[in-house]
Structure formats: C-alpha cells, structure tokens
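>>> sequence unavailable; structure follows:
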C-alpha cells in the first residue's frame, strides 16, 4: 500500500510538471499585436483607425492581459502597397517583437504579409478577401476572417442570375483581389446558367471610371458587376448612377459593398444593390449590443472588416490563454481546435485557415424603408456556412490531405 501511495504521488507530480505551473508561462513580458491596414487612403473607412478601435475592444473584453501578461496594440499604414506592407511586417517581426499581425486588407499586401508570417513562424489574422489566402497561398500560421471572393461572389451571383440577370460585364480592380473575384464570380455565373460577355480592369484609386462605364453600357449586358472596393467602388457606383446605367435597364452588382460606402453615397444612389455579409450591425441582438459599444468609441457603426478584426483578435487571445505559450505552431493548433464565436453565430477555423460562419444575402433599402441612422440593409435569405465557403478539397491548399 505504501509503495502504491508513493507511485501515485510520483505520477501526480509528473502530471503537474507536464501541465506546467498555474502562473503564466508566456515567454515575454508583453504580447504585441500589430494592426496593419490602409489608414489614410481609399480603404481607410473600411478598416483604418476603426480596426484599431475594434482590436482594443477585443483586448479589453479579454481582460487586457493573457495569463497575467499585458497585451499591446500597435498600428501602421501599409498605403495599399505590397512593398510598404512587407517592410513594416519585417520590421515588426525582426525589431519590434510583434507576435501577431492582424487586419491587412488589400489582397496583394495580404498575400505578401502572409508569406512573411509563414517564413518567420508568426501568426497572421487576415482580412484580405482573396480566396487564394486559403487556397494555393495557404499557411499553417494564418487564418482568414472576412468572407472572401468565393463566398460573397457565390451568394450574390447565383441570386442575381436566378432573378434574370443572365449576361454580365465586369469592371474589376487590376490586382489580386479583383482578379480573384472576377474569376470566382465568373464560375458561379456560368454554373447558374449565365454568361460573362466582357470585362475591363482599372488601376487602384483611378478617380474617373467614365471610359470603363461606357464600355459596360455599350455591352448591353443585363448586369454590370463591380469587382473593386473602397473609393474605387464608390466612384463606380456614383458615376454609374450619373450615366444612367440603371435607367437603361442594367442591374448594378457591387460585391464588396460596405456599410460605410452606403452611408457616404446615400440610399438614393445605392438602393437595390445586393451584397452578402457575415456581419451587419443591425442583424440581431448580439450584433446590435457590440455595435453600440463600438459606436460609443468611434461615432460610426462598424463595417464587417472592423467587426472581423474584433472577432479574430479575441479568438487569438482565447487560444493563447489555453496554449500559454507564444509558440506559433501551438497557438495555431489551438485556434483551429476551439469554436469561433462570431457575434453569437457559431463558426470554426478549418485546417486551410478559412474561418467559416453563416452569411446573409442583403439588399440595400430604399430611402423610405430606412427607419433610423445606419439602417441600410434588409435581409433576403440566410446562407449556411457549408453553402457559402469553398470546400477545402477545391482550394488547392497544401495543408489539406
């Protein structure tokens, strides 16, 4: 009996050693999260300082520290340039001790920064919307949080074709995001029985879309689709309205339309546009409660990008608390194990890094339908996560076996 007691005590001691002490074992006195995005250019309203505010809310909601180690938020402007974003990411990792890089919209920048994170074994929480981030460019250290070109192009394309929009003309941004969106949407249009009859591409922040819109108007396509975002998308919608494309019988589709775009342009210009989103501030009680807190900080309702920054940072901090180490492999594994709380909706992180959750297809309200400030979208139909996001087997990610 005595020998059994000694053996039991020895085993208990071994378990305690393997489990580690109750105090923090995180290897640094400070956890650093860098928010990298467009702070002053055409996409600043979508993320910008608002993403920093969202990240800080996430840190506060996790108590400001992880296992006794404080969390600090840094931020920088990548100016929508892959070389600028890459230089900041390398400096943060090599010199400033940043543990995680988050946000990173604009797919060309996101793809470059994700690769730097892979090489350095640092986690990246991406808001870039190119489906390539979880496809051929996937990384074991990266997760993609915002609904991507595959997800929102599928929902919107299929709905518009079903409603009679058979022929399509694309006006696309001439960089990775625009190419991926045009490619993904084109596939869904064809699958639904439609056809892409033409396309033109424009550089970032072009300022004048008239020549592209004239080509779209001349195509006589049922649908003119804007595969761009930010200031370029706003210019496209505004000038399409001035050119009278809708009056000529053409339907306008804006795949990457954000709440702030509608707020700036007004419902008279944007009414009737279709879009799909995983987050809308007025979607339900959970979204409204969080958005109210966000509004108190920023005096603006959050975009889906800013909301996803909050969700990604909070999920990372939960995984870090469980892992109790900054080792990227360990934390990345934890992030894929624990469920995602996407504002009351259940989600998960797949092995390819894609974060999946339900989407909703919305239509922009007419002015008479809006009941209060920022009340811009009305739901058309719910889309289950499995029906929205690309199956892992089709993405070409090397992590998928």
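Thanks, I have the structure now. The shown structure was predicted, so the numbers you read here are calculated from the model rather than taken from an experiment.
>>> going forward, measure contacts between C-alpha atoms and count neighbours the same way
Fine.
>>> how near is residue 346 to residue 340?
Here the distance between residue 346 and residue 340 works out to 6 Å (Cα to Cα, to the nearest Å).
>>> which of those two has more residues huddled nearby?
residue 340 (23 against 13; other Cα atoms under 10 Å).
>>> so that one is in contact with residue 318, correct?
No: using Cα atoms under 8 Å, residue 340 makes no contact with residue 318, being 9.9 Å away.
>>> show the contacting residues for residue 86.
Contacts for residue 86 (Cα atoms under 8 Å, 6 or more residues apart in numbering) come out as 109, 112-113, 116.
>>> typo on my end, it should be residue 52
Applying Cα under 8 Å, 6+ apart to residue 52 gives the contacts 35, 73, 75.
>>> which residues in the stretch 201-350 of the chain form strands?
223-227, 251-254, 274-277, 340-342, 345-349 (DSSP state E, counting those that start in this stretch).
>>> now tabulate these in JSON lines and tack on distance to residue 243.
Compiled in JSON lines, the strands of the stretch 201-350 of the chain are given as follows (distance: least, Cα to Cα, whole Å):
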{"stretch": "strand 223-227", "distance to residue 243": "13"}
{"stretch": "strand 251-254", "distance to residue 243": "12"}
{"stretch": "strand 274-277", "distance to residue 243": "20"}
{"stretch": "strand 340-342", "distance to residue 243": "40"}
{"stretch": "strand 345-349", "distance to residue 243": "41"}
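>>> figure out which of the ones you listed is closest to residue 297.
strand 340-342 (20.5 Å; Cα to Cα).
>>> elements contacting that closest one?
helix 304-323, strand 345-349 (3 or more Cα pairs under 8 Å, 6 or more residues apart in numbering; DSSP states H and E).
>>> residues in contact with that strand?
Residues contacting strand 340-342 (Cα under 8 Å, 6+ apart): 311, 315, 346-349, 357.
>>> hmm, try it at 7 Å
Residues outside strand 340-342 that contact it (Cα atoms under 7 Å, 6 or more residues apart in numbering) are 311, 315, 346-348.
>>> for residue 181, see how far away residue 219 is.
Counting by Cα to Cα, the gap from residue 219 to residue 181 is 20 Å.
>>> who's more crowded, the two?
residue 181 (29 against 17).
>>> name the helix or strand for the nearest residue to residue 142 once chain neighbours are set aside, please.
For residue 142, ignoring the flanking residues on the chain, the nearest one in space by Cα to Cα, 6 or more residues apart in numbering is residue 124 at 4.7 Å. Following DSSP states H and E, one finds residue 124 within strand 123-126.
>>> here comes the other one, which I'd like you to weigh against the first:
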C-alpha cells in the first residue's frame, strides 16, 4: 500500500508539472511542432499504434483521422453553444463547491485517527483537483475541432494517473465531474467549429451582396446608356421623317435597342439568369483542377479577373462562359455531377474540383447541347513564362 506522504509528494510534483505546462503552453506547442516536423515519419508510425499510452498530438495527422467534423451536441448557432458552455461551467463550479469533484474514502485513518485521516484526505483532494483541473484547463485552451479526441485522451489519462496516486486512500476524480469536464471539451470544440462556420458564412454573404450590388449597378448603368441611345435615334428618326429621307437604318437601330432594353430588364428581374463559367489556374492548383462558378455580371470576365487578383500567383484561364436563363440550376447540376471530386469536402461553397476542362465540357454539352466556344487547353502564359525561373524541386 502506498505511503500517504509519498502520495502527497507525488501529487505535488504532478501539480507543479501541470502548472508549469499551463504557464509555458505556447513554448511547448512550438517545440512539439518543430519536433514533429523533423520526425514526421516516426510520428506517423506512432499514430497508427494501438498502445493506449501514446497520444497523437500532430494536428495534421489527427485531422486526417477524424475526417469531416461531426457535432457532439448539435445546437442552432454559436450563441447557443456559448450559453450551454456558461451553464456547464456553472455546474462545474457547483460540483467543486459541494466537494463532489473528488471521490474520498469516508473511513481512512492516519496515525490511528479518523479526524487526521479526514484532514489528510481533504488536503489531498484539493491537491488532486488542482492537478486535474490544470490539465483540463490546458486541454480547453488548446482545443481545436480536429484534436478533440486527443484532448479527451489526455484528460482521461490525467484522471487515471490521479486515481493511481490516490489508490492507497481510495481517492479518485468523480466520474460525474470527469463527464462534466469532458462535455466541456466537446462543447468548446463544437462552439469553435460553429463560430468558424458562421464567420465563413458571413464573409461569403458579404461577398454575395457586393456581387449583387455590382450587378444591379451594371444593369442600371446599361439601362441608362440604352435609353440615351434610344432617345438619340428617336430624335434622328423624327428629323429624317420630317425631311422625307430614308429611315430604315434608324428604325433597325431602334429595334435593336428595344431588344437590348428588354434583355437588360429580363436580367434585372430574373435573379436566376446569368453566366456559368469554367476556369482553371494551372500555376496555382495544377493541371487537373477547375473552378465551376456563376456570375450575373453584365461582363462575366470582370468576375474572372477579380478572382485572379493578388490572392493567386497567376490569372485564371477561361475555358467556357455560358449564359443561361436558369444558371443557378445549371451550376448546381454541374456541382452535383463532380461532387465526389471536390477539393474541399468540409465547405461545399468552395467550387473547385479535380477535373479537366474536357471532363466539364462533356458534361456541359450533354446538358445544354453543342458548345460553340470552349477552350480545352489553358493558355497560362504567365505560368509558362515564369516556370523556367523556378528553383529546382528536391
């Protein structure tokens, strides 16, 4: 049976270690990251080991293991998770106040005294709780959606280590308290993921609204230009008619302008009309990746030029720009057709796919018929001009 004094010494050592870990957390993370990058192959071997004592801490490996994140406690929005966390932490504080966090033997005696035993177990329970909470707080501070399982393993290990140290006096972390702190980890990970999704959705919604405003401005400006042109030709028609000259060319121009105004008004009223485009960027994504998107802009290539801005090293190459009265449905059908080839399966709003322009052309042709203008091969002028100067790959 363990000596109580040795248990105290062991717990104090454990607490010092945990508190030092908390104080030096950022340094430890950087150090571990550097070590893992230097020893990636051994880390991959350890990640596949069945030894329960080994805990994978490489976030890249962990993310590959878990796949798409699944919520442990599905709630409506980030604010709901924030409130749930506040309620849970109130339960944690209550468990500590009512001494329900640590299981303590009722009849442990020290120096043949039950009173001394109660004082000793009371002091040890506080020390155990501080050590356990230090590890739990570390796990909460370092939690990310991808390393939740790792954090739970660390917390389970801390509870088991404390149980071993307290075995002589039948002391351990309460299962109920451990469940509360485990749930705290899950809710924290859920909250972070939901908050990230909401930030991404808000950013994309702002981008969508900016795009819609540009479309509205372009269509309004085009309507104004056409009306001015129409007024000009009407005035010319009136003068020619008065002087008895031939007005057939002017009448044809007025018919053309009226058709253009009708088309412009249709575009403004029908939010589903627009251009489906197929573009690639071999210098940024390689030869087997395309983006299939939609724009309602009056000049669709303006949108392509914006996408090829400072965020990518080379401009995009255009393979097809197809106008459709229901471009929304056409885009969705293409995305569905290539759904299994998405680059980003975690965020379906990212429209990049592992496919060649020829792959998309064949599908698009089946849906809309013959395509008069489609470029299978990317021009990629800047990419080919620059590649010669790149450093040789190892």
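That came through fine. Because the structure is predicted, anything quoted here is derived from the model rather than measured.
>>> superposing both, give me the TM-score.
With the length set by TM-score structural alignment, normalised by the length of the second structure, the two chains reach a TM-score of 0.19; 124 aligned residues with a Cα RMSD of 6.7 Å.
>>> now the helices and strands packed on strand 340-342 of the first structure as a markdown table including distance to residue 120 of the first structure?
Below are these laid out as a markdown table (distance: least, Cα to Cα, whole Å):
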| stretch | distance to residue 120 of the first structure |
| --- | --- |
| helix 304-323 | 18 |
| strand 345-349 | 21 |
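>>> from these, which stretch is densest packed?
helix 304-323 (a mean of 24; mean count of other Cα atoms under 10 Å).
>>> got the residue ranges for the strands in the stretch 251-394 of the second structure?
Under DSSP E, counting those that start in this stretch, the stretch 251-394 of the second structure gives strands at 274-280, 289-295, 317-324, 352-354.
>>> which residues touch the second one?
If I follow you right, that is strand 289-295 of the second structure. With Cα under 7 Å, 6+ apart, strand 289-295 of the second structure has contacts from 274-280, 331, 351-357.
>>> one more time with 8 Å, if that's ok
Contacts of strand 289-295 of the second structure (Cα under 8 Å, 6+ apart): 274-282, 303, 327-328, 331, 334-335, 351-357.
>>> thinking again about what came up before, among the strands of the stretch 201-350 of the first structure, which comes closest to residue 265 of the first structure?
strand 251-254 (13.2 Å).
>>> give the other helices and strands that the closest one contacts.
With contacts taken as 3+ Cα pairs under 8 Å, 6+ apart, strand 251-254 of the first structure sits against strand 223-227, strand 274-277.
>>> ok, 10 Å please
Judged by 3 or more Cα pairs under 10 Å, 6 or more residues apart in numbering; DSSP states H and E, the packing partners of strand 251-254 of the first structure are helix 149-162, strand 167-173, strand 223-227, helix 230-243, strand 274-277.
>>> between the strands of the stretch 251-394 of the second structure, which gets nearest to residue 87 of the second structure?
Judging the strands of the stretch 251-394 of the second structure by Cα to Cα, what sits closest to residue 87 of the second structure is strand 352-354, at 40.9 Å.
>>> redo the contacts of residue 52 of the first structure as TSV? Include neighbour count and distance to residue 238 of the first structure.
TSV is the format used below for those (neighbours: other Cα atoms under 10 Å; distance: Cα to Cα, whole Å):
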residue	neighbour count	distance to residue 238 of the first structure
35	26	31
73	17	36
75	18	32
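>>> distance to residue 172 of the first structure and secondary structure added to those residues, as a markdown table?
Output for these, formatted as a markdown table (distance: Cα to Cα, whole Å; DSSP: H, G, I helix; E, B strand; the rest coil):
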| residue | distance to residue 172 of the first structure | secondary structure |
| --- | --- | --- |
| 35 | 27 | strand |
| 73 | 34 | strand |
| 75 | 29 | strand |
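>>> looking at those, spot the one nearest residue 262 of the first structure.
Using Cα to Cα, those come closest to residue 262 of the first structure at residue 35, 24.9 Å.
>>> quick one, what contacts that closest one?
47-49, 51-52, 55, 73-78, 100-104, 125, 309, 313 (Cα atoms under 10 Å, 6 or more residues apart in numbering).
>>> again, 8 Å this time
Residue 35 of the first structure sits next to 51-52, 55, 73-76, 101-104 when contact means Cα under 8 Å, 6+ apart.
>>> mind listing the helices in the first structure by residue range?
2-19, 48-61, 82-94, 107-120, 149-162, 176-191, 210-219, 230-243, 259-265, 267-270, 285-298, 304-323, 328-337, 385-388 (DSSP state H).
>>> reformat these as TSV; add distance to residue 200 of the first structure.
Output for these, formatted as TSV (distance: least, Cα to Cα, whole Å):
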stretch	distance to residue 200 of the first structure
helix 2-19	58
helix 48-61	28
helix 82-94	23
helix 107-120	19
helix 149-162	18
helix 176-191	10
helix 210-219	7
helix 230-243	13
helix 259-265	22
helix 267-270	22
helix 285-298	37
helix 304-323	27
helix 328-337	39
helix 385-388	27
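>>> nearest to residue 142 of the first structure, of these?
Checked against Cα to Cα, the stretch from the helices of the first structure lying closest is helix 107-120, at 6.7 Å.
>>> what's the angle between the closest one and helix 176-191?
110 degrees (axes from the mean of the first three to the mean of the last three Cα atoms, to 10 degrees).
>>> buried ones in helix 107-120 of the first structure?
Buried positions in helix 107-120 of the first structure, judged by neighbour count with 16 or more other Cα atoms under 10 Å: 107-118.
>>> please consider this matter closed, and thank you.
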